[in-house]
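Peer 1: one predicted model, sequence on top.
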Amino acid sequence: MHITQAKTKLASYIHDHIGKLSGVDDNMRTHDIVEVLEIVAGVYVESCFLFEKPDLAMSEGFEKLSITLGIAPTDAIIPYQSMSHPQKLDARTEQGRALARSVLEDFAECEFAFSEFILWVVANYLIDWEDNNIPREDGFRLFMDAATRCMAFEISAQELCDLVIEKRIGTSDWSLADAVCGLSAYAGYKYGITQANHGKEFYQDSHIDMIVYVMTQEAVRMGVPAGSNWRLGLVANDSPADPPTELIESITPLCRDFFSALNLMNGAEQSVACAKAAGRMLAVVACGDTAELPHAIAKPLAMAALMESYRALMALHPGLISSQASTHVDF
């Protein structure tokens, strides 16, 4: 790649904005590096989506990066402490993707040159982090993992929307509003199961707020007006839970087969993918001149489906909670 003054300025722009997004300076600790790495992974993933086959572009980019670094990624098992929760990963990589889109507006060359430029930026980060006792093969592996999970979330969210439209709406089983509620409900339901399986107190609303954030932010990115009316009209916490059980039962086999085909078997990651899909479907329902539902109604419906499904997990599957449940959480 030919380095020009313009590219150097763009690289500096990216570095400065990543520092602002992550809230860290050049004297980074290990967990700070992981946060920055996930934002950088989002920048790279967005460059891959410029191509017709982004997954292939990503794989080829990894090969080029390996040649540039002169090493292969470590094949050691990544400790779960080094991996961010899927919601946090999604939030940071989306920040990186937004940054990449802003940089692309000022990039004067083609998408191939942009991809090469981003790989050059990534390589410089990985080499620089060796001074922070992060071997480049370890950093490379963490980067690959973050980028792969980011792309999996994006592709699975879009494909899941298409699948629900084809298999449920297309067969007249569901309306668009049912699709929003079904995806939202399954996101809360699946996350509750994940919490319960790992001995977490699934009934605490603060836990589900992470999945709520994924859905609301995806909806806002897709054009749904932001605001404080997401929880308008929701029932009080001491009211009996009332989940859309029929919708959950209808979508469960669809999601189970879908995630099995994608080999996305982590429960928390599945809930993030469903929450992103719900946010996109919400935009379909509540945006545009011919919106099926006003956003002031559609947003609380989606929120209620997600929250009630999470709160009602014990009623739906009481056998999941055990006094001998493991306290080890490995998302």
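Peer 2: Received it, and whenever you're ready, just let me know what you need. Everything quoted here is computed from the prediction, not taken from an experiment.

Peer 1: could you use CA atoms for every contact and neighbour count after this?
Peer 2: Fine.

Peer 1: for the helix or strand containing residue 55, buried residues please.
Peer 2: Using DSSP states H and E, residue 55 sits in helix 54-69. In terms of neighbour count (16 or more other C-alpha atoms under 10 Å), helix 54-69 has its buried residues at 54, 55, 57, 58, 61, 62, 65, 66, 69.

Peer 1: hmm, who's touching that helix?
Peer 2: 45, 48, 51, 72, 73, 119, 123, 127, 136, 144, 151 (C-alpha atoms under 8 Å, 6 or more residues apart in numbering).

Peer 1: ok, second structure coming up, stack it against the first:
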Amino acid sequence: MLTRSLSSYIDIAQSFYGQACDMCQEGRSVNLLRLINVWGGALAECMLDYENPEQAVEDALREISVLPENETWVMPMARSASATEIDIELGRTLARLYLGDGIEWTLVTRNALVEVGRGIRFLAGADDACDALMADSIRMGIRYELGAHGICDRTIDVKISGQRWTIADCILSLSALAGSHQARLMMDAGIANHASLEKALDDLMRIMMEEAVRHGMPGEVNILHGIPANDTKLSIHGDLIRSVEPLALTVLEELHMLDRTCQAIALAKAAGRMVAVAAAGENPDIEHVVARPLALTAMMGAFRAAV
């Protein structure tokens, strides 16, 4: 176990790799796709300490010999976006074990993870598909964080400060937009299977609530506690969706997040953070027992209205 004295990057690299492999163990082998995503999330967490995280990512990829010019790559769809998001967040959480106070910790941990990346790339074959997966995992880690943060900031600035929305309006609009966005992309793709639709909704609600808990909402109950019964009449909040959608999607497009499934995940994360803004702390604006079902009901209502 690491002490809080500044460790060498070799110590951190060995410790991180061992713990990441344990997380990704499946039977007697390690799931290499999961390992890449955990690693990418961890390195993304380090890069968030830099003034320009996106440029720091590209610099690190060059050091590992992962070329960032990937216009000709075809991204293998080996795992769902929601499953990949879980592993990216696991990596970010693992990285925080090694990050202390001060830039020295960030630099040492960053260098350690670059070394781990070289090793993973070698194990994975160092081909174009491997490079695409490695680049995508770290870029998505950065974009999810910057996207969710940017959407919340802009919503607060424009809607609360400028248009006198309440924090409840923001929760309703972002939760409903995430659900509607996910449903519309599935309808456009011709996915109408009930089980597939329900799984997508469950995944999106989980992402939203886990983000809320990570940012301070009390998490003493089941992550999806507060889901309404199936026969409950659900509101759609169409006016709120139409009002916030251009603002939120502009933030994501500025970050070059164009995949609609990833956009839905980023929107759910932003909604979760807005729940935390309202429900965290000793004197919350909205108690979490109210904020939680408010967000879940809005997301579910908009999703089901669109399918």
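Peer 2: Received the coordinates, thanks. Note that the structure is predicted; figures quoted are calculated from it, not measured.

Peer 1: one step back: which of the contacts of helix 54-69 of structure 1 has the most neighbours?
Peer 2: Within the contacts of helix 54-69 of structure 1, most neighbours by other C-alpha atoms under 10 Å means residue 45, with 29 neighbours.

Peer 1: that one: what's it in contact with?
Peer 2: 58, 97, 147, 150, 151.

Peer 1: nearest to residue 238 of structure 1, of those residues?
Peer 2: Residue 238 of structure 1 lies nearest to residue 150 out of these, by C-alpha to C-alpha, at 36.6 Å.

Peer 1: please give me every residue in contact with that closest one.
Peer 2: Counting by C-alpha under 8 Å, 6+ apart, residue 150 of structure 1 touches 41, 42, 45, 89, 90, 93.

Peer 1: how about the most centrally placed residue in structure 1, nearest residue that isn't a chain neighbour?
Peer 2: Nearest to the mean C-alpha position of structure 1, by C-alpha atoms, centre = their mean, lies residue 90 at 3.2 Å. Counting by C-alpha to C-alpha, 6 or more residues apart in numbering, residue 90 of structure 1 lies nearest to residue 150, which is 6.4 Å off, once chain neighbours are set aside.

Peer 1: so what corresponds to the one you found in structure 2?
Peer 2: Under the alignment by TM-score structural alignment, residue 150 of structure 1 pairs with residue 141 in structure 2.

Peer 1: out of the buried residues of helix 54-69 of structure 1, which comes closest to residue 309 of structure 1?
Peer 2: Among the buried residues of helix 54-69 of structure 1, and counting by C-alpha to C-alpha, the member closest to residue 309 of structure 1 is residue 55, at 33.1 Å.

Peer 1: how about the closest one, what's its match in structure 2?
Peer 2: In structure 2, residue 55 of structure 1 lines up with residue 54, judged by TM-score structural alignment.

Peer 1: and residue 129 of structure 1, how far is that from residue 13 of structure 1?
Peer 2: As for residue 129 of structure 1, its distance to residue 13 of structure 1 is 19 Å (criterion: C-alpha to C-alpha, to the nearest Å).

Peer 1: re earlier: next, the residue nearest to residue 90 of structure 1: secondary structure please.
Peer 2: Using DSSP: H, G, I helix; E, B strand; the rest coil, the structure places residue 150 of structure 1 in helix.

Peer 1: OK, contacts around residue 116 of structure 2?
Peer 2: Each residue near residue 116 of structure 2 by C-alpha under 8 Å, 6+ apart is listed here: 13, 17, 39.

Peer 1: how about the residues you listed in CSV, adding neighbour count?
Peer 2: Converted to CSV, the contacts of residue 116 of structure 2 look like this (neighbours: other C-alpha atoms under 10 Å):
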residue, neighbour count
13, 21
17, 20
39, 30
